[in-house]
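[1] Got a predicted model here, sequence first, then my questions.
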Amino acid sequence: MKLMVNLGKDSYPLYIKNNILSQAASYISEVFSGRRIIIISDDHVYPLYGSSLMKNLSEQYECHQLVLPHGEATKSFKSLPAIYTAMLNAKITRSDLVIALGGGVIGDLAGFAASSFLRGVSLVQIPTSLLAQVDSSIGGKVAVDLPQGKNLVGAFYQPSMVLIDPMVLDTLNERFITDGMGEVIKYGCIKDADLFHTLESHGSFEKLKEELPAIILRCVDIKRMVVENDQYDTGERMLLNFGHTLGHTIEQHFNYQRESHGEAVAIGMFQITKLAQEQYLTAPGTAKRILDVLQTYGLPYECGLSLQELTDAIALDKKNLNNLLNVVLLREIGSSYIHPTTLDFFKKSIRNI
């Protein structure tokens, strides 16, 4: 299946196909005619797929690789000198290519390095986690974290191509499948009541598995349409951050060591919907439906923190515009909107979340 992300001069193709990883060179040759490639990956993913990708690409290109430690802690400024040094040692120029082979951390970090090295080197995203396949590899957001918050330094830098191979998900451990389901559920919440109903009706990931390529496609297509309408995240694209205002602060509070991104977003989706229901901003019963589907797929819905512990980080949220905090809420499942407010929205409740 091929989709085009239509962004004028920044348009690019996106392919979803079983075993596409073994055919990467033929696809990449559609958008890249240079000589050198550097693959940036991590020590979980590269041992599984790096050698076969290198072998496939080396028939046409001069290939190099950099393997980084896995985990959110790698997505920091401390990692950038090693990446830039590897790119310099490989003699990467602006006519060469960076491939991000991994999950959301590698996609964001390698993408940021590609955007800033020599003021921009071409980038191909090959996402290997469910979360990256349905969300983070599409749309051109690249970033690193700061101690004060997640993704606070970054850029909009569209890839030249995205290659999604659902077969690689077979090697993920259960937690990373669960993590990705947090973002899948998000898409049902904000834009697709039918997708949400599909998730509700299957009752487990195993029962859903046969439909996974179609579900990935649906999530990707929703994100494609949203990004085409709002490439730079000043309007409709903010809807993609449903659950993230709380989720990012929860991740940061525990130094990215406890909840994964998808788990934190799951908590954020339920808790912000619960707050919105209490303030008559969301239809009654919406939070209960989210809670039920989170439990179905093994996702958390609470973290034990008070909202007061999180408000300082919430104040730094990137969706703060014109002195207002723009929180994403649901009218009901499948219908979302941006609600301009202040920190008082969170301070109206004194309970733990």
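    Done, it's in. Numbers count the residues shown, from 1 in each chain.
[2] rest of the way, CA atoms for contacts and neighbours
    Fine.
[3] how about the strands of the stretch 201-350 of the chain, start to end?
    With DSSP state E, counting those that start in this stretch as the criterion, the stretch 201-350 of the chain has strands at 320-321, 324-332, 335-341.
[4] Output the ones you listed in CSV; the columns should cover mean neighbour count.
    Converted to CSV, those look like this (neighbours: other CA atoms under 10 Å):
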stretch, mean neighbour count
strand 320-321, 14
strand 324-332, 22
strand 335-341, 16
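[5] take a look at this one as well, against the first:
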Amino acid sequence: MKKSNIVLTGFMGAGKTEVGKRLAKLLKMNFVDTDTVIEAAVGMKIPDIFQKHGEEHFRSEEAAVIRKAADNNRCVIATGGGVVLNPVNIKVLREKGVIILLTARPSVIAERVKKTGSRPLLQVDNLKGHIRELLSERAPYYQDCDYRIDTSELSIEQVVERIISLLEEDQELGEADTLQTLWVDLKERGYSIKIGAGNLEYLGECIAALEPLQNVQSVLLVTNERVGPLYGKQVLGSLKQAGFTPLYYQLPDGEEYKSLESAEQLYTTAIENGLDRQSVVVALGGGVVGDLAGFVAATYMRGISLIQVPTTLLAQVDSSVGGKVAVNHPLGKNMIGSFYQPQLVFIDVQVLNTLDPGEVRAGLAEVIKYGVIQDGDFFSYLEEHLEQILNLDQGVLSYIIKKSCSIKAKVVEKDERESGVRAFLNFGHTIGHALEALTSYRVYRHGEAVAAGMVAAANIAVGRGLLKEEDKNRLEKLLNRAGLPTAVPIAAADIINILPRDKKARHGRPRFVLPLAMGSVKLFEDVEDNEIRAALNRCCAENVSY
């Protein structure tokens, strides 16, 4: 049976109250702090209850409060540190609640409780030693829990995200898991990816719940002329409802506006309207808006907070996650940029209903890429569910978006700045970027160019004996079914000539990610021009120039 309450247990100073408040606000649940309820019922503070009536009386009052709190529905219950000492308390709480134990190292607890000075059981000389003794005594009682989270090195927001992720994975909680959540674990730069359907109205509330943004007032909302008329008003309303003062900036639509000139316009707007280091940039749009707004956030006043709200499939599964932000230069794409992680990626699957079908297909190329580089079973899933994806089945879309984000998040966690395995994400991009550049970014959508680039890379792998012909054919067939290009109708010589200019090239030599099997790739820096030419000729319908 699914349970409607979340019960936080653990030693004093583990963070139950603050985590509980934030969790309840985020999940739209009620919040009960049992210690606070006891104080209200008795009419005095807990230290005074201990001093006047003793611990036994306090535990009796506590048990009565627990019985009442446990009868709630959709409630986050933060319990006192000693509530576990009475097994009946846990039995009652478990009837409707998932029990989550918050722990911390004794030294961390000591530092936290020193700041309050209101813990009656910790008014001793040897604080750390006494904490160790109490933890040892209570250890057997704390074992009765569904989940355990060590909060020693985590912020309140990170603990909240861990709790939500655990509950979603096990689907133990009833209606509380309104948004699916992934955590990108980059230590102090970590952030959550929230995925839902029809959830744009909750954006402001989710931003307001982020611990680092508690003092934020001004928000610069950046969008474009295609997305703004569709969702700008709703997002502005959500931000205002959450107490922010939003500033709206709408760009023209197109890759050519991902430029230093556009960035300068945004800087000017921010300066003229008094945005400071406590302000936030919200990027509402596809990859161009996300990259440009992210670049501005990374550089304005040496960096202000960034929220990504991607509205294309490609941006939702790729460009909004991982922290790459940039603008283009006339001589190359994304040549001027930075690694700058957002505070939050907020995805609403429903916005894809208004997306041009060609953009959906282009985004699907990046989804297919994840199956090739990391997960053969996921590739098979895409083969089996392609029609549902193209028909915008929200359940299937939610799954493939979450799966894609999960794959990318794990890669980024291992290699944030692309010194190793993150390069695998560039499968198909070496030839893809060349196609975009040679056609002045006006013929191919990014995903379309990547699709053709993946087939070219697969042909190189087949030519080297690294990949079976049948696996290459599976890739080509799926891309064709998705309505994506698999041929490269540009002269091989033109492509080979431009490859050394790619920003991922080393010492003038292009780097290729080549597939070894479905779910496995490897990076190569020794691919010769004749191999590239042969591969392009194999996948080229006709050699023409644009």
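    That came in fine, so what should we check first? Treat the numbers as computed from the prediction; the structure is a model and nothing was measured.
[6] ok so, going back, as JSON lines, the strands of the stretch 201-350 of the first structure with distance to Y12 of the first structure would be great.
    Converted to JSON lines, the strands of the stretch 201-350 of the first structure look like this (distance: least, CA to CA, whole Å):
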{"stretch": "strand 320-321", "distance to Y12 of the first structure": "29"}
{"stretch": "strand 324-332", "distance to Y12 of the first structure": "28"}
{"stretch": "strand 335-341", "distance to Y12 of the first structure": "27"}
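[7] what's the closest of the ones you listed to T282 of the first structure?
    Comparing the strands of the stretch 201-350 of the first structure against T282 of the first structure with CA to CA, the closest turns out to be strand 324-332 (4.8 Å).
[8] Which among the strands of the stretch 201-350 of the first structure is found nearest to D292 of the first structure?
    With CA to CA, the closest approach to D292 of the first structure among the strands of the stretch 201-350 of the first structure belongs to strand 324-332: 15.0 Å.
[9] Please say which position in the second structure N326 of the first structure maps to.
    Correspondence of N326 of the first structure to the second structure, assessed by TM-score structural alignment: R511.
[10] that older thread, wait, which of the strands of the stretch 201-350 of the first structure is closest to G50 of the first structure?
    Here strand 324-332 is closest among those (CA to CA), at 38.0 Å.
[11] That closest one: average distance to aligned residues in the second structure?
    Superposing on the second structure and averaging over aligned pairs (mean CA distance after the TM-score superposition for the first structure), strand 324-332 of the first structure comes out at 1.5 Å.
[12] before we move on, the earlier item: enumerate every residue touching the match of N326 of the first structure.
    When contacts are counted by CA atoms under 8 Å, 6 or more residues apart in numbering, R511 of the second structure is found next to 430, 504-505, 523-527.
[13] Please repeat the previous calculation with a cut-off of 10 Å.
    423, 426-427, 429-430, 499-500, 502-505, 523-527 (CA atoms under 10 Å, 6 or more residues apart in numbering).
[14] T311 of the second structure is in contact with I347, isn't it?
    Yes. With contact defined as CA atoms under 10 Å, T311 of the second structure counts as touching I347 (7.5 Å).
[15] Give the residues shared as contacts by these two.
    Taking CA under 10 Å, 6+ apart as the criterion, T311 of the second structure and I347 both touch S320.
[16] the more surrounded of these two?
    A side-by-side neighbour count of T311 of the second structure and I347, using other CA atoms under 10 Å, places I347 first with 31 against 27.
[17] how about A132 of the first structure, what's its match in the second structure?
    Taking TM-score structural alignment, A132 of the first structure has A315 as its aligned residue in the second structure.
[18] ditto for F156 of the first structure
    F156 of the first structure maps onto F339 in the second structure, by TM-score structural alignment.
[19] what do you get for A25 of the first structure?
    Matched across to the second structure, A25 of the first structure falls on G204, judged by TM-score structural alignment.
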